[in-house]
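Enquirer: Return atomic coordinates for the entry below.
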Amino acid sequence: MTGADESGEGDGGTAARQFLPASQRERLIDAMATTVAEQGYIATSVADVLRAARISRRTFYERFADKEDCFLAAYDLMVELCLGRVTDAFDAAETWSEGIEEALDALLELLAAEPAFARLCVVEVLAAGPRGLARRDATMQRFAAFIHAGRGQLGGSAEPPPELVAQAIVGGIYELLYSHIVRGEYGRLPQLSDELLHYTFMLLGTPRRPV
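Expert: Have a look, this model is predicted:
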């Protein structure tokens, strides 16, 4: 089993799930995430997903072309959910720095609440072939663009950071998330907030306001 203990290894348990599958398509996507988290992308078959979802092969192929197609649909769903939560949290803040803090907290809490999808998006996508790697790269660019563009949206006077700095921030956050998720430490993700904020503001040259 490649997916580790989703309970956070004694750190208080998992948060309530944020994705509650309703349709058959969503059930298949959820089953893909669960199965891939347990077995890894390479070892997962369509038959495994069908058993987890308790849905027929015919129904699967009416909705997805193959395993890769279903995997990428699961990846896309989680990415859009993450970006939506991050954007909402940022927009609700009064200043740019507070927006970054709220956005990062929202991201970490969502990943902790959806450990199977967290593993799929951060770890297993690296094994999903050229299309998976292209999806990951596009996602990294989207998060970097969010940081780059958001600097001047709240507070008015701040200049956007160089694109390379925004990319370095996203890359560093990704690596730290990977190191915890690959060990199954999902419940500990929200506890990374202070460390990640320190790293982010250090690269931006903007001290984080004292709590």
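Enquirer: only C-alpha atoms for contact and neighbour calcs from this point on.
Expert: Noted.
Enquirer: dump the residue contacts of residue 210.
Expert: For residue 210, no contacting residues are found, by C-alpha atoms under 8 Å, 6 or more residues apart in numbering.
Enquirer: Give me the three-state assignment for it.
Expert: coil (DSSP: H, G, I helix; E, B strand; the rest coil).
Enquirer: State the distance from it to residue 97.
Expert: 11 Å (C-alpha to C-alpha, to the nearest Å).
Enquirer: what do you get for residue 107?
Expert: 16 Å.
Enquirer: what residues does the strand or helix carrying residue 137 touch?
Expert: Here residue 137 sits within helix 129-150, counting by DSSP states H and E. Residues from elsewhere that reach helix 129-150, judged by C-alpha under 8 Å, 6+ apart: 72, 79, 83, 96, 121, 125-126, 160-163, 166-167, 169-171.
Enquirer: Flag every buried residue along that helix.
Expert: 132, 135-136, 139-144, 146-148, 150 (16 or more other C-alpha atoms under 10 Å).
Enquirer: Pick the one among those residues closest to residue 45.
Expert: Set against residue 45, the nearest of the buried residues of helix 129-150 by C-alpha to C-alpha is residue 132 (16.4 Å).
Enquirer: Quick one: work out the angle between whichever strand or helix holds residue 179 and helix 129-150.
Expert: Per DSSP H and E: residue 179 is located in helix 163-181. For helix 163-181 against helix 129-150, the angle by axes from the mean of the first three to the mean of the last three C-alpha atoms, to 10 degrees is 120 degrees.
Enquirer: list the buried ones in helix 163-181?
Expert: 165, 166, 167, 169, 170, 171, 173, 177, 178, 180, 181.
Enquirer: In contact with the fourth one, which residues?
Expert: With contacts defined as C-alpha under 8 Å, 6+ apart, the neighbours of residue 169 are 144, 199, 200, 203.
Enquirer: Work out for me the element the second one sits within.
Expert: Per DSSP H and E: residue 199 is located in helix 193-204.
Enquirer: Same question for that helix: list its buried residues.
Expert: Using 16+ other C-alpha under 10 Å as the test for burial, helix 193-204 gives 193, 196, 197, 199, 200, 201, 204.
Enquirer: Would you do the same for the sequence below? I want to compare the two.
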Amino acid sequence: MAGRITPAAGRYGGRSAAERQAERRRRFLEAGLDLFGAGPGYRATKITDVCRAAGLSTRQFYEEFRTLEDLLAELHLYVNDVAAQAVVDLLPQVQHLDPIDRYTRLFRAYAAGVTADPRHTRIAFVEIIGVSPRLDRQRLDRRARWIDFLCEQAEAAAARGEIPARDFRVPAAAFIGAINGLMHDWAVGWVDATLDQIIDELLQILLGRLQFAAGEGPAR
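Expert: Got it, this is the predicted structure:
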């Protein structure tokens, strides 16, 4: 690929070039996760800072990434994938539950996936904001995927008679917006609350938008 330095092929120290490259990339990603998610943040970090934290050279950085923004972009996709996988893994186990229990467990799985590592929370909801048009598109694309997922789940519940049928796209978008706004404000310290309080508040919004409240049965 133009503009990228190709690492040397062959085996060295008992490891193939592909293995060495994978290890370098892992070290850069871990360094970025620390610096962007727990350290000074993306805007206050330089490529030399990442290289120093990873114990690697700038030449090796440019073998893996064109820019620091590329590193942030990959980390943003990674932390989103962790949360999404937590939901996907749980989904087959909750299909038999009543809708309140099902949505509660699915949302708590998502919340655990996105907050278990505070670095993930900061990258997903704070560091990615306003970096560039490219990352804005990436962020909105991931939001759109969650909106589609919520609509699919709600439409399936409506087809089973668990909730009233309606157009779910606007409430789904409103809920995803509430997650992003509240999690951002909580992560930067603008909202003084525990994580449990944040999760409970968002869960109540979700259940309310589906037109039943916690503790009540589904619509018939």
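Enquirer: Need the TM-score between these chains.
Expert: Superposed pair, TM-score by TM-score structural alignment, normalised by the length of structure 1: 0.79. Supporting alignment: 189 aligned residues with a C-alpha RMSD of 2.5 Å.
Enquirer: follow-up on the earlier one: and the helix holding residue 199 of structure 1 against structure 2, how far off on average?
Expert: Superposing on structure 2 and averaging over aligned pairs (mean C-alpha distance after the TM-score superposition for structure 1), helix 193-204 of structure 1 comes out at 1.5 Å.
Enquirer: start and end residues in structure 2 for the helix holding residue 137 of structure 1, please.
Expert: On structure 2, the counterpart of helix 129-150 of structure 1 by TM-score structural alignment is residues 132-153.
Enquirer: can you pull the contacts of the spatially most central residue of structure 2?
Expert: Centroid-nearest residue in structure 2, with C-alpha atoms, centre = their mean: residue 80, separated by 2.4 Å. By C-alpha under 8 Å, 6+ apart, residue 80 of structure 2 lies in contact with 114, 124, 142.
Enquirer: Export those residues as TSV, with columns for distance to residue 51 of structure 2.
Expert: Shown next, in TSV, are the contacts of residue 80 of structure 2 (distance: C-alpha to C-alpha, whole Å):
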residue	distance to residue 51 of structure 2
114	26
124	22
142	29
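Enquirer: Between these, which sits nearest residue 39 of structure 2?
Expert: residue 124 (14.9 Å).
Enquirer: thought the closest one was touching residue 76?
Expert: Yes - using C-alpha atoms under 8 Å, residue 124 of structure 2 is in contact with residue 76, at 5.9 Å.
Enquirer: which part of structure 2 lines up with the lengthiest helix in structure 1?
Expert: Longest helix in structure 1, counting residues (DSSP state H): helix 67-92. Aligning helix 67-92 of structure 1 against structure 2 (TM-score structural alignment) gives residues 68-93.
Enquirer: distance between the matching stretch and the chain's centre?
Expert: 5 Å (C-alpha atoms, centre = their mean, to the nearest Å).
Enquirer: average offset between it and structure 1?
Expert: Superposed on structure 1, stretch 68-93 of structure 2 shows a mean distance to its aligned partners of 1.2 Å (mean C-alpha distance after the TM-score superposition for structure 1).
Enquirer: That stretch: which residues count as buried?
Expert: Of the residues in stretch 68-93 of structure 2, those buried (16+ other C-alpha under 10 Å) are 68-69, 71-73, 75-76, 78-80, 83-84, 86-87, 91.
Enquirer: got a list of what residue 88 of structure 2 touches?
Expert: With contact set as C-alpha under 8 Å, 6+ apart, residue 88 of structure 2 has no partners.
Enquirer: Could you rerun that using 10 Å?
Expert: Taking C-alpha atoms under 10 Å, 6 or more residues apart in numbering, we find residue 88 of structure 2 in contact with 106, 109, 110.
Enquirer: closest to residue 18 of structure 2 among those?
Expert: residue 110 (32.9 Å).
Enquirer: circling back to that earlier point, corresponding residues in structure 2 for the helix holding residue 179 of structure 1?
Expert: Under the criterion TM-score structural alignment, helix 163-181 of structure 1 matches residues 169-187.
Enquirer: Superpose on structure 1 and give me the mean offset of the matching stretch.
Expert: Stretch 169-187 of structure 2 sits 0.9 Å off on average (mean C-alpha distance after the TM-score superposition for structure 1).
Enquirer: what about that stretch, distance to the chain center?
Expert: Using C-alpha atoms, centre = their mean, the offset of stretch 169-187 of structure 2 from its chain centre is 13 Å.
Enquirer: Next, the residue mapped onto residue 111 of structure 1 from structure 2: secondary structure please.
Expert: Using TM-score structural alignment, the equivalent of residue 111 of structure 1 in structure 2 is residue 114. Recorded secondary structure, residue 114 of structure 2: helix (three-state DSSP).
Enquirer: Can you give me the neighbour number for residue 114 of structure 2?
Expert: By other C-alpha atoms under 10 Å, the residues close to residue 114 of structure 2 number 24.
Enquirer: From residue 122 of structure 2, how far off is it?
Expert: From residue 114 of structure 2 across to residue 122 of structure 2, the span is 9 Å (C-alpha to C-alpha).
Enquirer: For those two, list the residues in contact with both.
Expert: Taking C-alpha under 10 Å, 6+ apart as the criterion, residue 114 of structure 2 and residue 122 both touch residue 79.
Enquirer: Just to check, residue 78 of structure 1 is in contact with residue 113?
Expert: No - assessed by C-alpha atoms under 10 Å, residue 78 of structure 1 is found out of contact with residue 113, at 11.7 Å.
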